[in-house]
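A.B. asks: What shape does this take:
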Amino acid sequence: MNENKKTLGELLNASYSAFGYAIGFSCLVNLLMLTAPIYMLQVFDRVLPSQSSDTLVYLTIIAILAIIVYGILDIARAQVLTRVSWWIDNKLSPIALAKSLDHTLLGGSYAAQSLADITTLRQFLSSPSIYAFFDAPWIIIFLIVIFLLSFPLGIIATLGAIVLLSLAILNEKVSRKPLEQANTLHMNNQESISNSIRQAECIQAMGMMSPIVSKWLHNNEAVLAMQCTASDRSGIVLSFSKSIRLILQILILGVGAYYVINGELTSGAMLAASIIMGRALAPAEQAIGAWKQAINALQAYRRLQHYLSQPETRPPEILLPKPQGRIDVNNLLYIPAGAKKPVIQGVQFTLMPGESLGIIGPSGSGKSTLARLLVGIWPPTNGTVRLDGANIYTWNRQDIGNHVGYLPQDTLLFKGSVKENIARMDKIEDAKIISAAQFVGVHDMILHLSHGYDTDTSRYHLSGGQAQRIALARAFYGSPALVVLDEPESNLDQEGLAALELIYKNAQKSGITIIVVSQRPMLMKHCNKVLVMRDGHMERFGLYAEIIR
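C.D. replies: Here you go, the predicted structure:
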């Protein structure tokens, strides 16, 4: 069974009880809202004619106590909805984040939006906007009470409720499409601007600011136009509904006064009916005002439901013992999603524990793609990469992180301290951190930073070479069995390149299987074997002395 689907179902089932409490509190809150009209009815129809001060005091005390209870229950309802929205967020966010990180590697476009959708859902569930939907069923009950007070006034209130509910439906019809289009355009625009921000250096260096801003402005204008259309339509309906409600209040008082004059209705009943009608029509008017937020929440819910119910990209796997580092690549084929031509085809080789392999070839030959397949980032279209006989792609990701190190072509450090980055943002173990730094020859460099291992990488400007060497320490943290380095020499100066040779030697002494991707054949001299890639195929494979002459 899909674990995410199961978890989502469990979340919904567990939330039903909390929403049940919220509905129960809403029932009591709405009942207690009858306090004011009942109090007014009793004062005008009983207390004033009888001139009874004692009755007035008792009624006032009871009404005040009822209003206090009303306030407590209203607070309780708000807190229940706030807590359940937080609980859903806390449960869903880790699942969505993990799934997003996995799907992003496979080109998923929605991954980054999933957490924003959870926030949208949480904000709606904890906002007063949702009260309109809890209170809506009470429209009928309040109308029945008005009928009990006066049949003609009940007719007026019912017709008014029908008109306002019709306006709410009309508001949904006229605003839904532009809101959905605006939300879609906004998501695309945010994705585009996030990509531009990541390329800020390139934009500044090549004077691309003007076209980038112009493109964003054009897209943003389309979003604003759609939102403006929806707001205009919703605003017209909302204003019309307010006018209708005021007219109904006047009609209730006017018709009520007519019946009071003719002795067919008491003044208390007239005022009570006016107050109750205002309460009966409030949910419909609130729904019109909250419709935009409700549509956004509904869209977010549907996207999350669809996203989290998708099958796992990796089948479940049991925890396996620590590998020795044997690599078996069998007839590897990789075709990217949406492409027809293979990027990798027919690659196969074996490395014994402790052996090293250098992968060289021209740009576009598939070296970096092969590196990603070797550490299980992407699933091969056909064939397998096996670590100690187990398919590396299906290996438990949390577990395999203890046995595999990886340096991507584009090195980025996480926001945090140097030691947190070396420890892979996990539990800080000083001995293991220092050991990894010494292993790659970066210990002294780190000590010369402003705060040593506690230096904040997001605040202290590290050079490309410094970041690269810290990332190398991260790759070798915890003595992994397999390490794959994609162009580790990039950004390195002579000192860094000398340290790189030390890394190769230390890896061989430690029995670590190491695979190095590079465009420099001379960097392969410490590798046991060399693989030459061209157009996604193995052009040559063999010992270093045989390949590099």
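A.B. asks: contacts, neighbours, all on C-alpha from now
C.D. replies: Will do.
A.B. asks: quick one: secondary structure of the residue nearest the centre of the chain?
C.D. replies: For the chain, Leu115 is the residue whose C-alpha lies nearest the centre (C-alpha atoms, centre = their mean; 0.8 Å). Assigned with DSSP: H, G, I helix; E, B strand; the rest coil, Leu115 falls in the helix class.
A.B. asks: In contact with Asn382, which residues?
C.D. replies: 331-334 (C-alpha atoms under 8 Å, 6 or more residues apart in numbering).
A.B. asks: same check, this time on Gln227
C.D. replies: Applying C-alpha under 8 Å, 6+ apart to Gln227 gives the contacts 178-179, 182.
A.B. asks: Go again with 6 Å.
C.D. replies: Gln227 is in contact with Ala182, counting by C-alpha atoms under 6 Å, 6 or more residues apart in numbering.
A.B. asks: tally of neighbours for His451?
C.D. replies: For His451, the count of nearby residues is 13 (other C-alpha atoms under 10 Å).
A.B. asks: Please give the structure of this sequence too, so both can be compared:
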Amino acid sequence: MHFGRKNLPKPAESKGARPALDAKSVIREARYTFVRGLGWAGVMSGFINVLQLTVPLFMLQVHDRVINSQSTDTLKLLLVIAIGAIILYGILDFIRALIFQEMAKSLLRRLNLPAISAAMGVALEKGSVQGTQVLRDLSDLRTFINGNTIGAPLEAIWAPIFLGVMFALHPYYGIAGLIAVLTLIGLSLLGDLLVRQITKEATDANLRNIGDIGSTVSNAEAIEAMGMLPALAMRWRLSQQHASELLDIGNARSKGMYSVSRSARFGMQICVLAMGAYLVIQGETTPGAMIGGTVIMGRLLLPFDNVTRDWRAWVSALSSWGRIRNILEERQSEREIEPTPRSEGPLVVDNLVYAVPGANVPVLRGINFNLNPGEILGVVGPSAAGKSTLSRVLVGAAKPTAGGVYLDGHSTYLWERGSFGDMVGYLPQSVSLLNGTIRENIGRMRHANPRKVIDAARAAGVHEMIGRLPLGYDTPIGAGRHTLSGGQQQRIALARALYGWPRLLVLDEPNANLDAEGEASLLRAVKQAADAGAMVVLIAHRQNIMQYAHKLLVLQEGRVKQFGERTDVIRSMTQDDDNIKSLPTVKRNQHNGGAA
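C.D. replies: Predicted structure coming up:
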């Protein structure tokens, strides 16, 4: 059975659809914030660098003027000016630090929500490790901006000020300073060439190790029960050793280049001092200029030395920003449209195709069916038929490769997630509750109406069970908190799906951990939701919960093998012995009274 697109409203014509969150705008505003803050910090750095000339110029004037003239009045005046300049230097340096702090806070404020949204999308598609990497990048970027590393290049930009003073003292000083600066820049570039690739390989290897360990820890019970820890520990050790070796090579190269850079800086300062002494002997400059030129030379080279030392921090920060920008651009907010009012229309799946990125064979191929309000659809089929994937696509947790899923004419994937959440209840195959209270979990982590929370709990048959917990609905659950059994978690997750009586209810293996009492409560909840006008999609292997289904969808190898009214599908299946084997319970129930 096929339902063509000609009967469907176009998604682009959805009510008031327009982009609510533009990734390019977010990136542009974040970049503008950073550049503007960096510009102000750069201006401050110019004044700070000028004020840093206070010490060498004070030394020069004391040596050449005060000592020669024996004037204490001149010394007092110079001292007052120098102290005032140093105080002003401290004030401006503090203001620059506040600018960096405000930059970091502003960037975090602009990027936080888009980054979290992107992280959730990546976690859905590629796993939690890749998703959390986005948040780590954001934290690393903030730490970098708040640190002292970011200021070194800004000070290096104002190197011409010091070079100009050195040329004013004597042309040889200026030439020596210019040669020294170019030498340090060359060493920095050489160090980057030696370290960049090896550091990237080490970072990638470390991320893979973190992902492997994270996925392994989630299966701690099986590992402990079957004695798999020694073998896994050996695998971790080998992979970590490889990553550690790469990191050690990168650190060794980086530290080696920094040592060469520092040695070169100290050597050039000694050469400038020796050159100054020679010029004093030749009568071409004064002893004060010799001392001042040496101090200015050290100050000139210091930011370049810091840039060499902190170059990897800059590269790492740029890499973090690049990953954040790329993920925001790749996950351009195609699904973030204007909130849509609660609708009453049917669910239509039109020529749906879904393929895992990089896979040659689609998981779902040409799925077509519709479901009207108040109807219950049972989805059955062998393992790996695509049932759980279908449930994820139905609720917009996965993007269709082709075709689409439409609820009242709106694409479930493109629907703004806040208003879509009011329309949909979802119970995934792998149940997981969030850190918080039971009330917060059932209420979907919102400031939920207590009456609606209790209504959902009653519908799921867990109200009395919750009342027996230490703090009732306020019992905290999650990591390190009150532990619930698998059946209790599944029933609370069912209450969460039922909260607010959604229009579309998708339940994937909802009875997997339930006993007879829990299964009876599930059946009552499904019947009650359908009677209230909801469309219910039930995915299960235990066919007895299909007794209330109005329609059946049989999936096999990602294709629709049978779809239609439950009795029609059962009648068709009983005519094929192979199909009977694939659905033994359906046939048995049909002969026992027509229940599937």
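A.B. asks: Translate the residue nearest to the centre of the first structure into the numbering of the second structure.
C.D. replies: When the second structure is aligned by TM-score structural alignment, Leu115 of the first structure is paired with Leu135.
A.B. asks: Also Arg397 of the first structure?
C.D. replies: Under the alignment (TM-score structural alignment), Arg397 of the first structure pairs with Arg417 in the second structure.
A.B. asks: From Asp422 of the second structure, how far off is the nearest residue to its match once chain neighbours are set aside?
C.D. replies: Among residues not flanking Arg417 of the second structure along the chain, Glu336 sits closest, at 7.2 Å (C-alpha to C-alpha, 6 or more residues apart in numbering). Taking C-alpha to C-alpha, to the nearest Å as the measure, Glu336 of the second structure falls 15 Å from Asp422 of the second structure.
A.B. asks: just Met44 of the second structure next, same as before
C.D. replies: Applying C-alpha to C-alpha, the value for Met44 of the second structure to Asp422 of the second structure is 51 Å.
A.B. asks: Looking at those two, which is more packed in?
C.D. replies: More crowded of Met44 of the second structure and Asp422, by other C-alpha under 10 Å: Met44, with 20 against 16.
A.B. asks: Now that one: which helix or strand?
C.D. replies: helix 23-51 (DSSP states H and E).
A.B. asks: what sits up against the helix or strand just after that helix?
C.D. replies: Going down the chain from helix 23-51 of the second structure, the next helix or strand is helix 54-61, by DSSP H and E. Contact with helix 54-61 of the second structure is made by 288-289, 292, 295, as judged by C-alpha under 6 Å, 6+ apart.
A.B. asks: Out of those, which sit inside strands?
C.D. replies: Counting by DSSP state E, no part of the contacts of helix 54-61 of the second structure is found in strands.
A.B. asks: Excluding chain neighbours, give the residue nearest to Met33 of the first structure in space.
C.D. replies: In this structure, Met33 of the first structure finds its nearest non-sequential neighbour in Tyr70, 7.5 Å apart by C-alpha to C-alpha, 6+ apart.
A.B. asks: The one you found pairs with which position in the second structure?
C.D. replies: Structural alignment (TM-score structural alignment) places Tyr70 of the first structure against Tyr89 in the second structure.
A.B. asks: Over to Val43 of the first structure?
C.D. replies: Taking TM-score structural alignment, Val43 of the first structure has Val62 as its aligned residue in the second structure.
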